[in-house]
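> Fold the following for me, if possible:
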Amino acid sequence: MPEWITNRFMAPVYALLISFGTALVLGAVMAPDPTPVEPEPATPAALTIRLVARQPAEKGLPDDDVPVTELQGSQVRLYRAASDAKLAVGKDGVITAEPGTGPLTVCVSLPRGWRGAESVQGAAPGSSCWDLPAGQGDVTLVVVKGG
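Next up is the predicted model:
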């Protein structure tokens, strides 16, 4: 065996190397599991409800679109399990509301001569209501002039 291996002055170096190796092995074995990174919840976009106006033609079938300027300013109620909100129909028949969770009921007080297609009768006379499932961002509701 070479003399430098058995030299008494090399003992501290050997102790350092053995300690460093032991620390590396124990660090690798006892390392904590990486914690999963939870993605930030996405900010939900605003709920946009569009009223598309149709005029009945012959045999009760819908015809061309009718300008929805007549509906601007009509009162809208959004009913949720936790709260309800009062809104108004905006320009081009668009209603914008805060996003929410859970099912939603939209009731629109339509002017005389208008009715909601595939809607249920609302609590107030002349209002049509639609039940919307949860988690929708853009919703299109059909209203019919006349009939």
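> alpha carbons only for contacts and neighbour counts from here, please
OK.
> Residue 18 should be in a strand, yeah?
No. Applying DSSP: H, G, I helix; E, B strand; the rest coil, one finds residue 18 to be helix, outside a strand.
> now residue 90, nearest residue through space, not along the chain?
Leaving aside its sequence neighbours, residue 90 sits nearest to residue 72 (C-alpha to C-alpha, 6 or more residues apart in numbering; 5.4 Å).
> how close does that neighbour sit to residue 109?
11 Å (C-alpha to C-alpha, to the nearest Å).
> again, but for residue 63
Here residue 63 is placed at a distance of 23 Å from residue 109 (C-alpha to C-alpha).
> dump the residue contacts of the residue positioned nearest the centre of the chain.
The C-alpha lying nearest the average C-alpha coordinate of the chain belongs to residue 44 (C-alpha atoms, centre = their mean; 3.9 Å). Shown in contact with residue 44 (C-alpha atoms under 8 Å, 6 or more residues apart in numbering): residue 99.
> let's see this one next to it:
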Amino acid sequence: MPEWVTHRFMAPVYALLISFGAALVLGAVMAPGDAPAEVTVRLVAKQANEKGRYDDVPAAELRGSAVHVSRGGEDAELAVGEQGAVTLSRAAGPVTVCVALPQGWTGPRTARGEASGTPCWSIPAGSREVSIQVVKGV
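Coordinates of the predicted model:
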């Protein structure tokens, strides 16, 4: 065996390598599940200003708006809660969320739901939090 392998200054290097290997093994064993326990969909309320840009507005008007959730043949009816958020249970696949917005609100760049004027969004599988922009007065 070469002398450098047993040299006293190599002990910290060996300790570092062993610690790194242990961290890799523990990280692989204790990794969280693929899907989160809950998915939070947050409606970000905006309003057009005179310069053609969007300003943040409180989401209080959106509270209580009906939310229709479709996922893999299962449907659920929820409502927008405080601060414009909706919390969904775990989903293994993609989820479609449709929100019945109050009069004067729109969801730009969205698909239309079954109900007239109801915007829908597709939420990717494995998402933990998704922000969706809705606009007042456009």
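> SS state for the residue nearest to the centre of structure 1?
Judged by three-state DSSP, the three-state class of residue 44 of structure 1 is coil.
> Likewise for residue 40 of structure 2?
At residue 40 of structure 2, secondary structure determined by three-state DSSP is strand.
> Equivalent analysis for the one 4 residues further on, please.
When classified by three-state DSSP, residue 44 of structure 2 comes out as strand.
> Map it onto structure 1.
Aligned counterpart of residue 44 of structure 2 in structure 1: residue 52 (TM-score structural alignment).
> Doesn't residue 96 of structure 1 belong to a strand?
Yes. The assignment for residue 96 of structure 1 (three-state DSSP) places it in a strand.
> how far away is it from residue 119 of structure 1?
Distance, residue 96 of structure 1 to residue 119 of structure 1, by C-alpha to C-alpha: 19 Å.
> Ok, residue 76 of structure 1 next?
For residue 76 of structure 1 relative to residue 119 of structure 1 (C-alpha to C-alpha), the value is 14 Å.
> higher neighbour count, these two?
Legend: neighbour count by other C-alpha atoms under 10 Å for residue 76 of structure 1 and residue 119, higher for residue 76 (20 against 17).
> Compute the distance between that one and residue 146 of structure 1, please.
Going from residue 76 of structure 1 to residue 146 of structure 1 by C-alpha to C-alpha gives 20 Å.
> Which residue, other than its chain neighbours, is closest to the equivalent of residue 120 of structure 1 over in structure 2?
Aligned counterpart of residue 120 of structure 1 in structure 2: residue 111 (TM-score structural alignment). Excluding the flanking residues, the one nearest residue 111 of structure 2 by C-alpha to C-alpha, 6+ apart is residue 120, at 5.3 Å.
> which residues sit in contact with that neighbour?
Residues counted as contacts of residue 120 of structure 2 (C-alpha under 8 Å, 6+ apart) are 96-99, 110-113.
> If you map the residues you listed onto structure 1, which are still there?
Contacts conserved in structure 1 for these, using both residues aligned by TM-score structural alignment, their matches' C-alpha atoms under 8 Å: 96-99, 110-113.
> Check whether residue 118 of structure 1 sits in a helix, strand or coil.
Once three-state DSSP is applied, residue 118 of structure 1 turns out coil.
> how close does it get to residue 141 of structure 1?
From residue 118 of structure 1 to residue 141 of structure 1 the distance is 9 Å (C-alpha to C-alpha).
> Ok, residue 125 of structure 1 next?
Using C-alpha to C-alpha, residue 125 of structure 1 is found at 19 Å from residue 141 of structure 1.
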